[in-house]
Structures are given as structure tokens and as C-alpha cells.
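Q: the amino acid sequence is not available; the structure is as follows:
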């Protein structure tokens, strides 16, 4: 049942990667955390449940982000100047965020995850430019501060929480004047630096804690869970691809915020 659920939620993560830029973290992290706590309460894996969930999530995001980026590129949704050097600074911040997360208690990461979701939802609802976009609005380029300081901050927070960064990049790009379809498309390649830096760091840093979870683990990354989640995600990406660019902008934005609310409630109840 454990792996059946992972496969189903992996499929869902593939759908959200294509349509909303969520590379897997918002789907995988809450699920894996709750399943690991249920199966390993009181042992070493239970105590490290949040670290394992976040680490495995970042690994799954590599595949999700790569495949979804290819699909969006074929659909003509990529805008190059929003990707570099912004993505480079996200990658630098990602290394710092992953290193900090391995030194933190799992419950601290969990509540940081919940708090960040709450703040993001409020920001999307209260600040102009996210739920509605003027039909005559002209997209602007990212400012230097947004590129350097914003990129590094996104990398730190995203890798610390294992969420890929879409929850920060999508609202930011949305306020630059991009449509929801364009903003969520950009979120996938911008999640790659976070996923790569986070995965490598989580694999290496656990060696310094003396933790060994068994044969199917590299550091905090659960390889069996990764394979099952990835296979499910590839199916989800295939199912969602025909919908690229076809969802009305206002509906797309509202569903995005609604999904954030559902994840926050699920994580809080866990």
C-alpha cells in the first residue's frame, strides 16, 4: 500500500509540475512525511521523516522539472531572459538552504513549511497582480535586486523546505506581468538548480551525522521511493501536457492558490 500511494501521488506531482510548476515538493513532502511517521514511529527513520521526505522530493523534482521544461519549450512557453542569471543565483542559495536543513530538527522544518505556505497564500490573495492580470499589461524584466538577492533567497528557502521554488517564482513572475501559463512554465527550469543542489547536498551531508537508513538509501534520499514516484510522475506529465496554455488565466491563478491551501491544511493536520 505504501508504494501504491507513492505511485498515485507521483502521478499527481507530474500533473502539478506541468500545470502549476510544482516540481513535486508540495505533493511529495506531506505524503512521505505522514507515511514514514506511520510506518517508523519511534525509530531512526521516523525521527528523520521530514529530512527523508524533503531529500527524496528534491530528487524527484529533477526528473519532473526536466521533463516538464521540455514539454513547455515545445509549447513555446519559455522566455529566456527570465531564466538566466536568475536561475544561477537560485542555485547558489539552494546549496546554503540544503546545508542548513540537515542541521535542523524535522519538526522545525515542518512548521517552517506550514508558515511559509500561509504567508504565500495571504500574499497572493491580498497583493494586486496575482489573481488578476490586466489584458493590456506589458511584461517587465526582473530588477537587479530581484535577480540577485531574490534569487539567492528563493534558493535558500526552497531547498530548506524541499519545495522547488515555484511558490516564490510564480508569484514574482506573475507580478512582472506574465500570464499564469508563462509563469508556471518558467517555474520548472527555475526549479532545476534547487533540485540538483538540494539532492547532492542531502546525499552528502547525512554522512556527517552518522545516519544509515539501509541499502536503498543514499544519504537521506530513499531510492525505491524515488523510482516509484518518478514513474508515477511521468504518467502524470503525459496526462497533463494537452492542457498546457488552455486553462483560463483567472481560473489558473485561483486553482493555484486553492492547491496551496489544501497542502497547508494537510501538512498542519499531520
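A: Perfect, I can see it now. Just so you know, these numbers come straight off a predicted model, no measurement behind them. Residues are numbered from 1 along each chain as shown.

Q: please count neighbours and contacts with C-alpha atoms only from this point.
A: OK.

Q: which residues does residue 162 contact?
A: Residue 162 makes contact with 25, 29, 54-55, 57-58, 198, according to C-alpha atoms under 8 Å, 6 or more residues apart in numbering.

Q: comparison target below:
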């Protein structure tokens, strides 16, 4: 970083602060951690810092998970204050989510980027189709499954989220609405998942990248950049409550369309990176 001209450094700082604003807004509105925004911005920044291609994506995902920690906490507190969080669901998901996030962090250190992108496109694309269709009658079942089924869902959410560097909202929102829960309840509950996913996920990526410290930029702990965390996390945390207020003020259909469009844009970005 010390070799970057001042003008370029200012551009990088502005990009990180802008990513923090967008991340916080998305976290509050949609119950997502904002990893889909953070990861591509960090990828460009770490490229300018000459981080080797072989470990750059890992550093992006690990740093994204660390940034999601305070954002998710702030978003969860805002949604919980409005009484929309399904706390019984979070209690059932807590243990399987945390354990599968740790496993996902270990797998991600060796998984190819192609696999991670394809999984994300499949999950986000199917979710977007459901939301944009406006079909409230799309259901897996009229109610949530029993304890075993919910724990299996927790494993799916935790594993996929840790592989993609996201807070889990894109997956849990779809699952909850397919089981008859409102989009507002789904968004609020997903904000709590971000807390369960981001903390163990960031720790797992720190440990996974410990042996690569010599190849990582200054102020990195394993696959987590403290510089990225310091610039993005405070900004996104401040903005998250505004996003939560916007979510609860928006009509249900408008919130569904906004989230669906967001997921389509993210999916398109990954598809383009595969074919470009």
C-alpha cells in the first residue's frame, strides 16, 4: 500500500467508504450483510495492492465476513426493536449455522472461484425469480418444518454463506417466504443470521490464511484485511438503521421487487465475470 500514489490512495479510500454506505443500506433493507457489494470492490482494491490472484478472492471473502459483523449487529438490533424477528427460528438455526460456517471456511480455502460463483448465481437467481413473480402462493409448505428440517436448513444456509462471503439473507429470505412467512419477518430474521455467520466465518478465514501472511498486504490477519474492515465497517454500521427504517416503511410488494432486482444485478455481475 505504501507504493500507491496519493491520488490513487484517495480513490481507494473513497471506494471503500462508498461500499460501506451501500452495504449498510442493503443490510438494513434486506437483512443481508452486503457481501455481494463488498467482495467485488475489495477485489479491485486488492488487485491494485498486488495481492496474488491465487489468494485474492479468499482475502475478499474473509474481509467481507469481518465487515459484516458490526453491520449485522446494528441491523439486527434495529429489526428486533420493531418486533419482527422470528427468534424461535434463530434459536433452531444457531448451532447448525455456526458449525457449517466453520466447515465452509475450511472448504473455501481450497474451492475454485468458479464453483463459488455458480452456487451464488443459482441461489440468488432462483430467489429473484420468486420475488419478482409476485406469486404469494409459491410454497414448499404452509408452515416451517420440524426441528430436524430446520437444522438441515441451517446447515445449508451456513455452508453456502461462508463459501460466498455473504450474511445469509439471500438464502434465508427465500426459505422463510416459501414456508409462509412474510417478507418483513424474513428480512428481520435474516439480519440475525448475519451475526451468526459473520463472526465464526471471519475467524475461520483468519486461521485459514495464517500461513499466507507473507503474501498478504500490510495490516492483514490471515485472510482478513484490517484496512478494509476499518474503512467499510463503521460507515455501513451507521447506515444500517436507516435501511431498516426504509424496509418497514415500504409496502410489501415494493420491498419484494427491490430485493428481487438487487439479486438479479448481483447474479448478472457473477455471470459476466464467468464469460468475460
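A: Yep, it's here. Every value quoted in this text rests on a predicted model; they were computed, and no experiment measured them.

Q: can you pull the TM-score for these?
A: The TM-score (TM-score structural alignment, normalised by the length of the first structure) is 0.87; 260 aligned residues with a C-alpha RMSD of 2.3 Å.

Q: measure the counterpart of residue 178 of the second structure in the first structure to residue 253 of the first structure for me?
A: Counting by TM-score structural alignment, residue 178 of the second structure corresponds to residue 175 in the first structure. From residue 175 of the first structure over to residue 253 of the first structure the distance is 12 Å, taken as C-alpha to C-alpha, to the nearest Å.

Q: neighbour-wise, which of these two wins?
A: residue 253 (24 against 20; other C-alpha atoms under 10 Å).

Q: what lines up with that one in the second structure?
A: When the second structure is aligned by TM-score structural alignment, the residue opposite residue 253 of the first structure is residue 256.

Q: that match: which element?
A: In the assignment (DSSP states H and E), residue 256 of the second structure maps to helix 252-275.

Q: give the buried residues for that helix.
A: 255-260, 262-264, 266-267, 270 (16 or more other C-alpha atoms under 10 Å).

Q: now do stretch 103-111 of the first structure
A: 106, 109-110.

Q: now swap in stretch 71-91 of the second structure and tell me
A: Judged by neighbour count using 16+ other C-alpha under 10 Å, the buried positions of stretch 71-91 of the second structure are 71-80, 84-86, 89-90.

Q: would you point out the most distant pair within those?
A: Greatest spacing in those, by C-alpha to C-alpha: 71 and 89 (20.6 Å).

Q: what comes into contact with the helix holding residue 256 of the second structure?
A: Helix 252-275 of the second structure is touched from outside by 30, 36, 114, 117, 120-121, 124-125, 127-132, 134, 170, 183-184, 247, with contacts defined as C-alpha under 8 Å, 6+ apart.

Q: same thing with stretch 221-228 of the second structure?
A: By C-alpha under 8 Å, 6+ apart, the residues outside stretch 221-228 of the second structure that reach it are 16, 42, 58-63, 66-67, 202, 205-213, 216-217, 219-220.

Q: distance between the ends of it?
A: Stretch 221-228 of the second structure: ends 12 Å apart by C-alpha to C-alpha.

Q: residue range for it in the first structure?
A: Using TM-score structural alignment, stretch 221-228 of the second structure pairs with 218-225 in the first structure.

Q: same deal with stretch 154-162 of the second structure?
A: Using TM-score structural alignment, stretch 154-162 of the second structure corresponds to residues 151-159 of the first structure.

Q: the matching stretch against the second structure, how far on average?
A: Superposed on the second structure, stretch 151-159 of the first structure shows a mean distance to its aligned partners of 0.8 Å (mean C-alpha distance after the TM-score superposition for the first structure).

Q: can you check stretch 249-265 of the first structure too?
A: Mean for stretch 249-265 of the first structure is 1.0 Å (mean C-alpha distance after the TM-score superposition for the first structure).

Q: run the chain-centre distance for that stretch.
A: 14 Å (C-alpha atoms, centre = their mean, to the nearest Å).

Q: what distance do you get for the corresponding residue of the second structure for residue 35 of the first structure to residue 169 of the second structure?
A: Alignment note (TM-score structural alignment): residue 35 of the first structure maps to residue 45 of the second structure. With distances taken as C-alpha to C-alpha, residue 45 of the second structure is found 25 Å from residue 169 of the second structure.

Q: between the two, who's got more neighbours?
A: residue 169 (26 against 21).

Q: contact partners for that one?
A: 30-33, 187, 190-191, 193-194.

Q: what does residue 106 of the second structure give?
A: Residue 106 of the second structure touches 204-205, 208, counting by C-alpha under 8 Å, 6+ apart.

Q: go through the residues you listed and flag which are in helices.
A: 204-205, 208 (DSSP state H).

Q: got a winner among those residues for most neighbours?
A: Top of these by neighbour count (other C-alpha under 10 Å): residue 205, with 28 neighbours.

Q: ok so, going back, distance to residue 24 of the second structure for the ones in helices among the contacts of residue 106 of the second structure - can I get that in CSV?
A: Output for those, formatted as CSV (distance: C-alpha to C-alpha, whole Å):
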residue, distance to residue 24 of the second structure
204, 23
205, 22
208, 27
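
Q: from these, which single one is nearest residue 239 of the second structure?
A: residue 205 (25.8 Å).

Q: you'd agree that closest one is up against residue 103?
A: No - between residue 205 of the second structure and residue 103 there is no contact under C-alpha atoms under 8 Å: 10.7 Å.

Q: buried subset of the contacts of helix 252-275 of the second structure?
A: For these, buried by 16+ other C-alpha under 10 Å: 30, 36, 117, 120-121, 124-125, 127-128, 130-132, 170, 183-184, 247.
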